[in-house]
Structures are given as C-alpha cells and as structure tokens.
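> fold the following.
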Amino acid sequence: MTTEATTTDLRGFTRDWLDWYRAQEERLAAPHGFLAITGLHWLHGTPQRFPDAPGAWWTDDDGVHVRLDDGEELAVDGSPVTGTHHFGVLPERGGVDAVWGDAVIEVARRGGNDIVRPRHPDAPLRAAFTGTPAYAPDPRWVVTGRYVPFDTPRPTTVGAAVEGLEHVYEAPGRVEFSLEGHELSLTVFPGHLPGRLTVLFTDATSGVTTYAANRSLALAEPAADGTVVLDFNRAANLPCAYTDLATCPLPPAGNRLPVAIEAGQRIPRERGGV
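Predicted coordinates for the structure are as follows:
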C-alpha cells in the first residue's frame, strides 16, 4: 500500500469516527437527552409531588398513575391529559414520555421499579456541557473477533449505577478476540436493533483516563461465519458517566479486560476529566 493510499484511508477512518462522535454528542446533549434530566424520582404506593414535574405520582399493581391539579396538564401521545391519568403497567426498560411545556416527563421502569425522570432543556448540566474528551481515533484499536453463541441465551444479572439496583439481560453469547498479545472474550447482550450486539466492559484505563464504572461498545450483526469487528475507538460512555440521575447497568462478571484500551470516550469533564 502506498503512503498516499494509507493517508487517504486514515483520513476516511478519522472522518467516519468524527461522524460517530458527533452523533453521540448530539444525542446526549439533545433538548431532552440525559444531560437535561433534573431528577430521578422513585415511585411507591403513596402519591407524591416533585419540584420538577406536575401532579402527584404513585404506582401500584395497576401501574403508574398521576393526579393533576386544576391548571396542570400533560400531553401523552399527543393528546392533552388533565385530572387523573393511568399509564398502566410499564415493561422493564420501557417507558412513556409525557410533555409538559418545554419539558418531557419520562415515566419508566428500571430494575423492577417505576420512576419519574423529568427532562428540562435548561437543566444546568446541559447548559454547561462543552463536549466529551476522547482519544484520537487509531486503527490499531480495530480488531476482528469471533462470535460464539450460547446454546440458549443466559439470563445475566448485573449491577447498576444506582446502589442496590439490578438489571437482568439475556446474554446470547460471547465474542472472542486477540488484543495486545492477550486472548480475550466478552459476554455480549442484544443490541438496539435486531441481530446487533452490545458489550459492556471495563479495562485497565477505567478509573484512570476513562469512566470507572463502564463503557459500551455497539457491534454490527456477526457474519455467517461468526466474524465480528470490535472498533474500540467507538467505546462510548453511558449516561451515568455524566449524571447520578441515571440507572445504567454495570458490566457482567468477566468483562474487565486486563489491557489498557486507550481508545474511545474518556472521563467526562463533569466528572473531572480533561
């Protein structure tokens, strides 16, 4: 390969990475993204009011409910809601967004608990956000691995950024690969789209230059022969890297890599990163 071709390939590689990085930042800092969250409110059987949301909220066997006072209104699925509204039983990791003026009131279920998590565009964390530090993209951190499916998906319990909370995921298999002279493997979870996979991991940089609790890596659907590409340049922070108002899962046991993955997103400035 000529030097000119190598330079052109590197420029394209960097350009693609920048497109990914900017998309990550746009989602995070969107008007109702995770930086806009102003409270994480846990619901129980007694109605309670919160300073950053209208109404009195509670949960029971029939799901989540809100009782709005005179003059208070939400929009749910585009329709105005007044008085008492029943959201019903929410699925785990599911939720509903109710609009209140320029804010969105997220009503969700996490770790078997119903929560209300308001998102306000003028939240101080969002207003002060200046971007996420990251390592410069480097092709050396792109490795080809092999996806090894389990005979049947394995229910896998992991901890959460919130103490005492647990998440359960169905792990369909693991990915095996070589990196820095080590033979490694990572348990994977289903991705956001059918066929795709997600990895939660830590490594020797965690708590040093990258966020201590976790990072996430999205993988494309493995090829027919199990081949799958891991581009650690796209190792992303989860919302808990920026705010304590997130319930992010922690990596499963065994997903701590004994090498320093000096790639991807680093400790946010909001957590003291540079």
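
> make it CA atoms for all contacts and neighbour counts henceforth
Fine.

> report the longest helix in this protein, please.
The longest helix of the chain (DSSP state H) is helix 3-28.

> tell me the buried residues in that one?
With burial defined by 16 or more other CA atoms under 10 Å, the residues of helix 3-28 counted as buried are 14, 17, 21, 28.

> and for residue 109, the neighbour number?
22 (other CA atoms under 10 Å).

> returning to that earlier point: so which of the buried residues of helix 3-28 is the closest to residue 266?
residue 21 (12.0 Å; CA to CA).

> burial of the closest residue to that closest one other than its chain neighbours, as a residue count?
Nearest non-adjacent residue to residue 21, counting by CA to CA, 6 or more residues apart in numbering: residue 234, 7.8 Å away. The local packing count at residue 234 equals 25, with neighbours defined by other CA under 10 Å.

> how about residue 224?
8.

> next, it: secondary structure please.
coil (DSSP: H, G, I helix; E, B strand; the rest coil).

> distance check, the closest residue to residue 58 other than its chain neighbours against residue 38.
Spatial nearest neighbour of residue 58, chain neighbours left out: residue 47 (4.6 Å); criterion: CA to CA, 6+ apart. Per CA to CA, to the nearest Å, residue 47 is found 20 Å from residue 38.

> second chain to compare with the first, below:
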Amino acid sequence: MTTTEHLAGQWREWRHAHVSTMFRPYGWTALVAQYWLEETDRDVTFDLLPGTWSIAEGRIIHTPPATGPGLSVNGVHPDGPVEIVPGRNQTYGHGASVPVYYGTLEVETLLRTTQDGQNLYGVRVRDPREATRAEDAGVTAFDYDPAWRLPGVFTPSGRVEHDAETVEPGVREATPRIGTFRFELNGTSHELILIGKDTATGVQPVAHVRDRTSGPVTYGAGRVVELHFTDETCQTIDWIDFNYAVALPCAFTNFVTCPLVPPENHLDIEILAGEKRPAQTVARTKTYQPRAQA
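Here you go, the predicted model:
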C-alpha cells in the first residue's frame, strides 16, 4: 500500500513539471495564429509567415519568398518548395515533424477534418514573446487528496478511430478510443470512455471528463486525466487519480482544436480535485472559415 506522503510528493513534482511545460516559451500559451488550408488551396499567403502555402496530394507545401528572410526547416533555409510535415513539433517530442522557425516564431502543421469528413490542414504559429506566464493565467489546484485516487477496471476495446467535434466550429479532431474505465464513488458506479493519445513512448490512456464543478470551479470545457497501464501488454489500468485532472490548452489560448467531452463522460458528481479554473479567460473566436463552394 503506497503511503499518502509518497503519493502527495509525486503529485507535487508532477504538478510543477506540468505547469512549466504548459507555460514554456514555445508551449501552448505561446500560440498566436492558426491558419487553415483545404485540398484545393494553392499559393495561399498568411499574415505572419513568408512565402506561400499549398496542398499537393495531401502534403502541406511551403514555397519560400523570392527575396528576403524565409523559414528555417530542420536547420536549413530551403531554396525551393518544401514539405512541412504534420505532427507534434519538437516542443512535445514525437511524430515525424521537424523544427521549423521563422525568426523567433515557431511553425507547425496539423491534420484535421471538416464536419463532412474532408481533410483539413492547419498551420500554427508560436511566439515565445507572447507566451502567457503561469502567474498571469492564475493557475491553481486543489491540495492533493488521496480520496480521489480511485481503483477501477479497464475494459480494452482495441483502437477505435473517432473524430470528435472541437472548440473550433466546423473542425473535427481524431480522438481514437481504446476502451472504458469503470470506478465506484460513494457506492455508485461510473464508466468513462478512454482516449489513446500517441506519445513518444507509446499510447497514453486519457479520460476527458466534465462534472458538476465544470464552469463554476473548474474549466468549463472539462478536464483531462492521464491514466497508466500497469502491465506490459497495456491491457490493465488499476487506478484513476483525479488529483491529476488538468484543463485543456483551450483554457489558455484560442488557437487550438481541443475536442469536446464525450457525452458518456459527463459525470453527475463534483470532482473537487485537480486543477481549478484559470483566473484568466480566453475570448474564443473562429479561425476556420469554410471556402465558398463554386
């Protein structure tokens, strides 16, 4: 049986690392733009970036300007069209993408879909000079409470692809489902759908939940909790610890496509654990406008 002191100590270290990662120079709060391309787009220009952008056979192609500064792609200034590969940028450490900069700005691309299933391609820009500071965002959390570390049972389903609606109207994001996790609280059983987040070290099980604190006490669009496999075959999860519940990046920036909470994960309980609602709010505006049909 793990002691409360040990659990709380591990949580404090994790909490410090999580906040540091969120508010790092090229973290989520440094995002300053999110542009969109569709399959037929050619030679599109973006306000903050040089050159032009196109989609060619499902690839995002950047063409440098004829004169003046251009992008640095994996340490080189390309002298002709170059593919900017989607994926988690080097800040988050996985995927096939490479470091891309325009001066101080960092650039990354991403794949999404529209409401009707058409491919959609995003280009994001981060500016470390604009990154929010944790103290300005007003990020706080409940003290660690071992009562919110709850045993349960994972039922794997295999990977089931699912495109979820997001906080960006008209844009859907792949949120593959890997099974369910059932736990009991005060004699009542609850079941959550788990998402399988791809990371540099493998699949990370994640529960995205809303509860009765969502809005008045915690972030209104719900919070996420990372769970952990306890066997080498990734078929067993023994605990969910709501002390590790955190707000999604959309709590801190407009330029993201955070998925909406699955209806099955709306809990009719108060989870008084984990991260509280940030003091600073984000005014959400649309970044995606569907192209007019000819």
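
> before we move on, back to that, can you tell me which residues contact the counterpart of the residue nearest to residue 58 of structure 1 in structure 2?
Aligning on TM-score structural alignment places residue 47 of structure 1 opposite residue 43 in structure 2. Residues counted as contacts of residue 43 of structure 2 (CA atoms under 8 Å, 6 or more residues apart in numbering) are 52-54.

> ok, those residues in structure 1, which still hold?
Mapping the contacts of residue 43 of structure 2 onto structure 1 (both residues aligned by TM-score structural alignment, their matches' CA atoms under 8 Å) leaves 52-54 still in contact.

> against which helices or strands is the helix or strand following the longest helix of structure 1 packed?
The helix or strand immediately downstream of helix 3-28 of structure 1 is strand 41-42, counting by DSSP states H and E. Helices and strands touching strand 41-42 of structure 1, by 3 or more CA pairs under 8 Å, 6 or more residues apart in numbering; DSSP states H and E, are strand 113-119.

> how about the strand it packs on, aligned to which bit of structure 2?
Using TM-score structural alignment, strand 113-119 of structure 1 pairs with 120-126 in structure 2.

> now do stretch 74-90 of structure 1: distance from first to last residue.
Note: stretch 74-90 of structure 1 ends 18 Å apart using CA to CA.

> now stretch 97-112 of structure 2
Note: stretch 97-112 of structure 2 ends 16 Å apart using CA to CA.

> with stretch 38-53 of structure 1 instead?
First-to-last residue span, stretch 38-53 of structure 1, CA to CA: 10 Å.

> for stretch 234-251 of structure 1, same thing?
OK, stretch 234-251 of structure 1 end separation, CA to CA: 17 Å.

> equivalent analysis for stretch 95-114 of structure 2, please.
22 Å.

> now it: buried residues?
Neighbour-count burial for stretch 95-114 of structure 2 [16+ other CA under 10 Å]: 97-102, 105-114.

> in strands, which of the residues you listed appear?
100-102, 105-114 (DSSP state E).

> contacting residues for the residue nearest to residue 21 of structure 1?
Counted by CA under 8 Å, 6+ apart, residue 234 of structure 1 has contacts 17, 20-21, 217-218, 263-265.

> and what of residue 29 of structure 2?
Residue 29 of structure 2 touches 22-23, 130-132, 249, 252-253, counting by CA under 8 Å, 6+ apart.

> which residue is the nearest non-sequential neighbour of it?
residue 131 (5.0 Å).

> one more: residue 152 of structure 1?
residue 172 is the one closest to residue 152 of structure 1 (CA to CA, 6+ apart), at 6.9 Å.

> what do you get for residue 215 of structure 1?
residue 237 is the one closest to residue 215 of structure 1 (CA to CA, 6+ apart), at 5.0 Å.

> what's the one you found aligned with over in structure 2?
Match for residue 237 of structure 1 (TM-score structural alignment): residue 247.

> quick one, strands of the stretch 101-250 of structure 1?
103-110, 113-119, 142-159, 166-179, 182-190, 197-201, 215-219, 227-231 (DSSP state E, counting those that start in this stretch).

> turn those strands into TSV, including distance to residue 73 of structure 1.
Conversion of these to TSV gives the following (distance: least, CA to CA, whole Å):
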stretch	distance to residue 73 of structure 1
strand 103-110	12
strand 113-119	15
strand 142-159	36
strand 166-179	33
strand 182-190	37
strand 197-201	38
strand 215-219	37
strand 227-231	46
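
> for those strands, which one sits closest to residue 269 of structure 1?
Nearest of the strands of the stretch 101-250 of structure 1 (CA to CA): strand 215-219, 15.8 Å.

> mean per-residue distance, that closest one to structure 2?
Compared with structure 2 after fitting, strand 215-219 of structure 1 has a mean deviation of 0.8 Å; criterion: mean CA distance after the TM-score superposition for structure 1.

> for that strand, name the packing helices and strands.
strand 197-201, strand 227-231.

> winner for burial among the ones you listed?
strand 197-201 (a mean of 22; mean count of other CA atoms under 10 Å).

> whereabouts in structure 2 does that strand align?
Strand 197-201 of structure 1 maps onto residues 205-209 of structure 2, going by TM-score structural alignment.

> that stretch: average distance to aligned residues in structure 1?
Looks like 1.1 Å for stretch 205-209 of structure 2 (mean CA distance after the TM-score superposition for structure 1).

> coming back round to it: export the helices and strands packed on strand 215-219 of structure 1 to a markdown table and tack on distance to residue 77 of structure 1?
Below are these laid out as a markdown table (distance: least, CA to CA, whole Å):
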| stretch | distance to residue 77 of structure 1 |
| --- | --- |
| strand 197-201 | 30 |
| strand 227-231 | 38 |
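
> those: which one's closest to residue 3 of structure 1?
strand 227-231 (23.1 Å).

> which strands or helices does the closest one pack on?
Partner elements for strand 227-231 of structure 1 (3+ CA pairs under 8 Å, 6+ apart): strand 142-159, strand 215-219.

> quick one: which of those strands is nearest residue 256 of structure 1?
strand 215-219 (10.6 Å).

> OK, contacts around residue 121 of structure 2?
Applying CA under 8 Å, 6+ apart to residue 121 of structure 2 gives the contacts 36-38, 60, 109-113.

> also residue 249 of structure 2?
22, 28-29, 256, 258.

> which one of the residues you listed is nearest residue 197 of structure 2?
Nearest to residue 197 of structure 2 out of the contacts of residue 249 of structure 2 is residue 258 (CA to CA; 12.9 Å).

> residue in structure 2 paired with residue 155 of structure 1?
That one, residue 155 of structure 1, aligns with residue 161 by TM-score structural alignment.

> report the separation between that match and residue 195 of structure 2.
On the measure of CA to CA, residue 161 of structure 2 and residue 195 of structure 2 end up 10 Å apart.
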